[in-house]
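In: Predicted model, plus sequence, below.
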Amino acid sequence: MKGAELARRRKFDYEILRDMRCPSFDFEAYRTGGDLERRANRVTDAQAGSAGRYRLKLRIPTLIGPGKWAQETIIGVNVDVADYPRAEPATWVISHPVPWSPHFRAGSPVCIGEEFWQAREGHVTLGHLVVHIARMLNWDEKGRGGGYVGWNAKAIEYHQTHYGGRPLDSALVYPVLPSWLYGEPDDDQPFEIITHQRPR
């Protein structure tokens, strides 16, 4: 994607995130990494086509250690990657401490899974990414399958022992994709990760 087409895609992503703002989600958009770090020159609605970096704020209570909690997590997103949106955006955790989970590690990308973005070859949006990360923070992710340990086997063991594989908060209200994206009310998320078995 180049030029005007990329600007349209960036505007589309921005508008989805804008219409997803809710008690559990908010965001800021910037043109450059420097602007994001300084939180300066925030992109406005009228400049949405120039948004290249995002600061996603997820107010999802999550574990940061055995029995220890953070009430929100800040995630950085960079869509200025080669072949976006076919290639997944760069992601990292801005807030500290980092969530205690197999999907998050200081100084590393968020482990969103190949089956989430790459397998969809660009037919996925930043709005879907927000919902996916929210589910990961609540230990309510679908699709990785048994045996996955990611970056933190101890966290998985703790979660299994204390929550029996259930979400941290089964009543949590997630951010919702805007109804206009599908042309109908979005009471139930139509986007679900399906695990595919690869032939051996």
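Out: Arrived safely, thanks for sending. Residues are numbered from 1 along each chain as shown.
In: rest of the way, CA atoms for contacts and neighbours
Out: Will do.
In: Can you get me a residue count around Lys57?
Out: 21 (other C-alpha atoms under 10 Å).
In: That one is in contact with Ala29, isn't it?
Out: No. Counting by C-alpha atoms under 8 Å, Ala29 is not a contact partner of Lys57; they are 11.4 Å apart.
In: Check it against this one:
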Amino acid sequence: MPVAAQQAMLEPSAALACLTPADVSGMAPEYPFLAYKQGDKGRVQVQLTFTGPGEPPAMTVLAQEGDDTFVEAVRTHVRRLRVPCHDGGKTPVKLLYDFVFRPDARQVQWLRPTDAADQGRLEQLACLVHVSGGKAPEYPTEAARAAFQRRVLARLRFEASDRAPVVEILSQRDAINQGLAVSRLTRLLTDQVADWAAGYRLPCLS
């Protein structure tokens, strides 16, 4: 019996991982007052370019729905953002944001930002294959009989296109770091995932 579900995803880029609001009290743009009162909706997609750890980003509007008050609301909001892990070198960090203003929801929604540099990593993820040709590991028999379930999170680092990745089981690591005992059935699941993950290859890795 295969595991119930499996999902491969990219870890956030270093820039996204350290992205910080300069003012933690403001996590969303303010809805333009007149637009909200009139029931106007809007959407603003932007690229933010960071050139250093302490500087506000330069904002480029990629797409816009609604009037310029939505753009200005976004511009005011993103001035607070910083990428403190930026090394201050010549290569800028470019992050993509999509803000949606919905008067019926009485809030501003935004999709998870993406790093423009991640496109290459996404293309690599699409070529991920398993040497067995299978799609998921088998459920350990003893764990299945006991109806034992756990979510197992693993990190894979590929260093060559034709070699097994370095595999780290994050859920087990976190439990050990917290001084928690890891049950035998849990180890059956994590060992199975680790063995399976070692069979992945990334042939398009350059």
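Out: Yep, it's here. Every value quoted in this text rests on a predicted model; they were computed, and no experiment measured them.
In: How close are the two chains, by TM-score?
Out: Overlay of the two chains. TM-score (TM-score structural alignment, normalised by the length of structure 1): 0.25; 84 aligned residues with a C-alpha RMSD of 5.1 Å.
In: Select the longest helix from structure 1.
Out: helix 3-18 (DSSP state H).
In: State the next helix or strand along the chain beyond the longest helix anywhere in structure 2.
Out: In structure 2, ranked by residue count with DSSP H as the criterion, the top helix is helix 184-197. Later in the chain than helix 184-197 of structure 2, the nearest helix or strand by DSSP states H and E is strand 200-201.
In: Show me what that next one is packed up against.
Out: strand 129-130 (3 or more C-alpha pairs under 8 Å, 6 or more residues apart in numbering; DSSP states H and E).
In: now for whichever helix or strand comes after the longest helix of structure 1, which elements pack on it?
Out: As assigned by DSSP H and E, the chain's next helix or strand after helix 3-18 of structure 1 is strand 25-30. Judged by 3+ C-alpha pairs under 8 Å, 6+ apart, the packing partners of strand 25-30 of structure 1 are helix 3-18, strand 53-58.
In: So which elements touch the longest helix of structure 2?
Out: Packing partners of helix 184-197 of structure 2 (3+ C-alpha pairs under 8 Å, 6+ apart): helix 141-145, strand 154-157, strand 166-169.
In: Any buried residues in it, and which?
Out: Leu185, Thr186, Leu188, Leu189, Thr190, Gln192, Val193, Ala194, Trp196, Ala197 (16 or more other C-alpha atoms under 10 Å).
In: is it possible to export these to CSV including distance to Leu95 of structure 2?
Out: Converted to CSV, those look like this (distance: C-alpha to C-alpha, whole Å):
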residue, distance to Leu95 of structure 2
Leu185, 42
Thr186, 38
Leu188, 40
Leu189, 37
Thr190, 34
Gln192, 37
Val193, 33
Ala194, 33
Trp196, 34
Ala197, 30
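In: Nearest to Gln119 of structure 2 among the helices and strands packed on helix 184-197 of structure 2 would be which one?
Out: Gln119 of structure 2 lies closest, by C-alpha to C-alpha, to one member of those: strand 154-157, at 17.5 Å.
In: Name the residues of that closest one that come out as buried.
Out: For strand 154-157 of structure 2, a neighbour-count test (16+ other C-alpha under 10 Å) marks Ala154, Arg155, Leu156 as buried.
In: count of neighbours near the closest residue to Tyr200 of structure 2 other than its chain neighbours?
Out: Among residues not flanking Tyr200 of structure 2 along the chain, His130 sits closest, at 4.4 Å (C-alpha to C-alpha, 6 or more residues apart in numbering). His130 of structure 2 has 16 neighbours, counted by other C-alpha under 10 Å.
In: Is it correct that His130 of structure 2 is in contact with Asp195?
Out: No. His130 of structure 2 is beyond contact range of Asp195, at 11.6 Å (criterion: C-alpha under 8 Å).
In: Just the helices from structure 2, written as ranges.
Out: Under DSSP H, structure 2 gives helices at 14-18, 33-37, 68-78, 119-126, 141-145, 170-177, 184-197.
In: possible to save those helices as JSON lines with distance to Phe50 of structure 2?
Out: Output for the helices of structure 2, formatted as JSON lines (distance: least, C-alpha to C-alpha, whole Å):
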{"stretch": "helix 14-18", "distance to Phe50 of structure 2": "10"}
{"stretch": "helix 33-37", "distance to Phe50 of structure 2": "29"}
{"stretch": "helix 68-78", "distance to Phe50 of structure 2": "11"}
{"stretch": "helix 119-126", "distance to Phe50 of structure 2": "18"}
{"stretch": "helix 141-145", "distance to Phe50 of structure 2": "49"}
{"stretch": "helix 170-177", "distance to Phe50 of structure 2": "31"}
{"stretch": "helix 184-197", "distance to Phe50 of structure 2": "35"}
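In: For the longest helix of structure 1, which residues meet the burial criterion?
Out: 6-18.
In: From these, pick the one nearest Thr62 of structure 1.
Out: Leu17 (21.5 Å).
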